[in-house]
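*Asks:* Predicted coordinates and the sequence they were generated for:
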Amino acid sequence: MHNVAQPSKPDEDEFTSRVPDEEVRTALERLLADSRFRASERNRRFLRFVLEEALAGRGDRIKSYIIAVEVFGRSVDFDAETDPIVRIEATRLRAALDTYYSGPGREETIRISLPKGRYVPAFEATPADEDPAPSQFEPLKPLLALGRARSARGLRHYAVWSMAAIVLASVVFGMLFLRGFPSRSSPEPQTTIRISPTVAVTSQATESLGAQGLTQSLQLALTRIRGARIIWVPPNAPALATPSDEFGAGKTYDVASTLRIDRDTLRVVWRLSDATTGEIIQADFMDLDATGGSTIAVEDQVAQTIASRIGALMDTPPSKGKGAAGQVR
């Protein structure tokens, strides 16, 4: 392989290539049309946008702010320091590209990538006659052909050769069993959300009851985030293991919230943080009228709003209805 797309001098386009633009676009369309390319719809838009901008010679526009506004629909006052949406989605897109080209797309002759540390795309051209990786079952092919053959020397020779084929096949399968059969494509790492009880800021009985009700409503709302595993962390629970050890390779987040009643106002503060690094992904508060209406309706409204915000960050908004699509442990 040889890299054919590198950043050029500051006063030139950042994206250069000896491969014709049309071949690059053809490779992009083939990639986006392949259902085995496991990327969300907005990350497909992300990839198309940066590639078209680069091919048009506008590499200097491929910045976090432009991507956030034109691809992800953020407002003109977008600030990358407080909203990490572009960094998060770029990481997901890089992982999807790596998985595709190391698996179902390994025979592609033009490979598109998003180098770490920047959003300007690059691509590599591989020789068209590059041999694909040999199958682990390659040794069995002559044995299968041998089993179908009929020796002209009669049934005795055929039986001898068949027995030898069975013995050799048993040895090969035994070796494969010890080494492990080639696995099919691994499922995408599952997102895990750990939820702690809502904390009442003061010891008022009304706040304590409200915190308990909000905790229950939030559990239900979060389980509607498709594909997410919800972990309940009870009060005074011992410290959980490191997420990478306990939950495997999937991303793990912590959700925490507090509730306070001040005169006629009910304030709920919540935050979503990375369980591995402690980085706060998003935090916000809600003020509601605490004087009238159904307490249960208020709790459900708050919980659904929080779950929708979290689901939007993960590109998997909660499903509607009373059924729970997630898993609670």
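*Replies:* That came through fine.
*Asks:* hey, let's count contacts and neighbours off CA atoms from now on
*Replies:* OK.
*Asks:* which residues in the stretch 201-329 of the chain form strands?
*Replies:* 228-232, 252-262, 265-274, 280-289, 327-328 (DSSP state E, counting those that start in this stretch).
*Asks:* In a markdown table, list those along with mean neighbour count and distance to Gly147.
*Replies:* Compiled in a markdown table, the strands of the stretch 201-329 of the chain are given as follows (neighbours: other Cα atoms under 10 Å; distance: least, Cα to Cα, whole Å):
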| stretch | mean neighbour count | distance to Gly147 |
| --- | --- | --- |
| strand 228-232 | 20 | 49 |
| strand 252-262 | 20 | 52 |
| strand 265-274 | 18 | 57 |
| strand 280-289 | 14 | 61 |
| strand 327-328 | 16 | 49 |
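*Asks:* State the number of residues packed around Pro142.
*Replies:* Using other Cα atoms under 10 Å, the number of residues around Pro142 comes to 11.
*Asks:* Provide the secondary structure category for it.
*Replies:* At Pro142, secondary structure determined by DSSP: H, G, I helix; E, B strand; the rest coil is helix.
*Asks:* residues contacting it?
*Replies:* By Cα atoms under 8 Å, 6 or more residues apart in numbering, Pro142 lies in contact with nothing.
*Asks:* Let me have the strands of the stretch 201-329 of the chain in a markdown table, extended by distance to Ala200.
*Replies:* Formatted as a markdown table, those follow (distance: least, Cα to Cα, whole Å):
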| stretch | distance to Ala200 |
| --- | --- |
| strand 228-232 | 18 |
| strand 252-262 | 5 |
| strand 265-274 | 10 |
| strand 280-289 | 14 |
| strand 327-328 | 23 |
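*Asks:* then this one, side by side with the first:
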Amino acid sequence: MAIFTEHSPYIGDRRDIDAEIARIFHAPQFENAPVMRGLLSFLVEKSIAGEAHRLKAYAIAVDALGRDPDFDARLNSYPRVQVGRLRKLLDEFYGENGVRAGLRFRIPKGAYVVDFEMAAADEDDDAAVPAEPAAVIADGAGRSGDNPWQIGDLGRFAAALFVAAMIALFAWQAMSGLASADAPGAETGYGAR
């Protein structure tokens, strides 16, 4: 059965994806890691369903990682840390086990959606090439890796700009004060006339 989503007309057979999940879950990196297995299953299912827009830190924390509904993703980096750990485990898995059946799961940095890459079987991990754009599960909308100006970068830039403006203002005021004090005929002393 071919997989069809709103974002991609065709990505392959669901049996291939299920077989790759089973192969990953039997690897030493995942055998004793139920949280990572559950997280990978959740991300794969949401990616296949074309629900990339739902893959936010809050949804992952509550729906995949079992956090309470009052979880605050702005204050707690747990989902980002776990997805980063999963990304590392997948890289380690493919580094040790290679690619079979031409399918590789990849979670791009700064994203939560799973990309399915087509690669030659038993080829080096570094040689895996992304599938044709139409064959990728989701369009990656909202990925911070696609935009060179990420939200955090903009915040840091704005803060640096503010600090630079304040320094310039204080320097200008200090220089203005010194210039007026050095001017001929400037009054000296407090309240001098």
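*Replies:* On my side now, so go ahead. Since the model is a prediction, treat every value here as computed from it, not as a measurement.
*Asks:* Could I get the TM-score for this pair?
*Replies:* Here the TM-score for the pair of chains, by TM-score structural alignment, normalised by the length of structure 2, is 0.54; 120 aligned residues with a Cα RMSD of 2.6 Å.
*Asks:* what about the strands of the stretch 201-329 of structure 1, which gets the closest to Pro84 of structure 1?
*Replies:* Ranking the strands of the stretch 201-329 of structure 1 by proximity to Pro84 of structure 1 (Cα to Cα) places strand 280-289 first, at 7.3 Å.
*Asks:* Can you check which part of structure 2 the closest one sits on?
*Replies:* Aligning strand 280-289 of structure 1 against structure 2 (TM-score structural alignment) gives no matching residues.
*Asks:* likewise stretch 94-101 of structure 1?
*Replies:* Using TM-score structural alignment, stretch 94-101 of structure 1 pairs with 87-94 in structure 2.
*Asks:* What is the mean deviation of the matching stretch from its aligned residues in structure 1?
*Replies:* Following superposition, stretch 87-94 of structure 2 is found to deviate from structure 1 by 0.8 Å on average (mean Cα distance after the TM-score superposition for structure 1).
*Asks:* From the chain's centroid, how far away is that stretch?
*Replies:* Per Cα atoms, centre = their mean, to the nearest Å, the displacement of stretch 87-94 of structure 2 from the mean C-alpha position of its chain is 16 Å.
*Asks:* swap in stretch 57-73 of structure 2?
*Replies:* 16 Å.
*Asks:* ok, now stretch 159-179 of structure 2?
*Replies:* Distance, centroid of stretch 159-179 of structure 2 to centroid of chain: 37 Å (Cα atoms, centre = their mean).
*Asks:* which part of structure 1 lines up with it?
*Replies:* On structure 1, no counterpart of stretch 159-179 of structure 2 exists by TM-score structural alignment.
*Asks:* contacting residues around the match of stretch 94-101 of structure 1?
*Replies:* By Cα under 8 Å, 6+ apart, the surrounding residues in contact with stretch 87-94 of structure 2 are 24, 27, 29-30, 104-108, 125.
*Asks:* buried sites along that stretch?
*Replies:* 87, 89-91, 93-94 (16 or more other Cα atoms under 10 Å).
*Asks:* Can I get those residues in a markdown table including secondary structure and distance to Ala73 of structure 2?
*Replies:* A markdown table is the format used below for the buried residues of stretch 87-94 of structure 2 (DSSP: H, G, I helix; E, B strand; the rest coil; distance: Cα to Cα, whole Å):
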| residue | secondary structure | distance to Ala73 of structure 2 |
| --- | --- | --- |
| Arg87 | helix | 19 |
| Leu89 | helix | 23 |
| Leu90 | helix | 24 |
| Asp91 | helix | 25 |
| Phe93 | helix | 28 |
| Tyr94 | helix | 30 |
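*Asks:* Going by distance to Leu178 of structure 2, which of those wins?
*Replies:* Nearest to Leu178 of structure 2 out of these is Arg87 (Cα to Cα; 58.1 Å).
*Asks:* quick one: secondary structure of the residue nearest the centre of structure 2?
*Replies:* Structure 2 has Gly110 as the residue nearest its centroid, 1.5 Å off, counting by Cα atoms, centre = their mean. Following three-state DSSP, Gly110 of structure 2 is assigned to coil.
*Asks:* Check the gap between it and Ala22 of structure 2 for me.
*Replies:* Taking Cα to Cα, to the nearest Å as the measure, Gly110 of structure 2 falls 26 Å from Ala22 of structure 2.
*Asks:* And Pro9 of structure 2, by the same measure?
*Replies:* Distance from Pro9 of structure 2 to Ala22 of structure 2, counting by Cα to Cα: 25 Å.
*Asks:* likewise Ala119 of structure 2?
*Replies:* For Ala119 of structure 2, the distance to Ala22 of structure 2 - Cα to Cα - is 18 Å.
*Asks:* Between those two, tell me which one has more neighbours.
*Replies:* Legend: neighbour count by other Cα under 10 Å for Ala119 of structure 2 and Ala22, higher for Ala119 (20 against 12).
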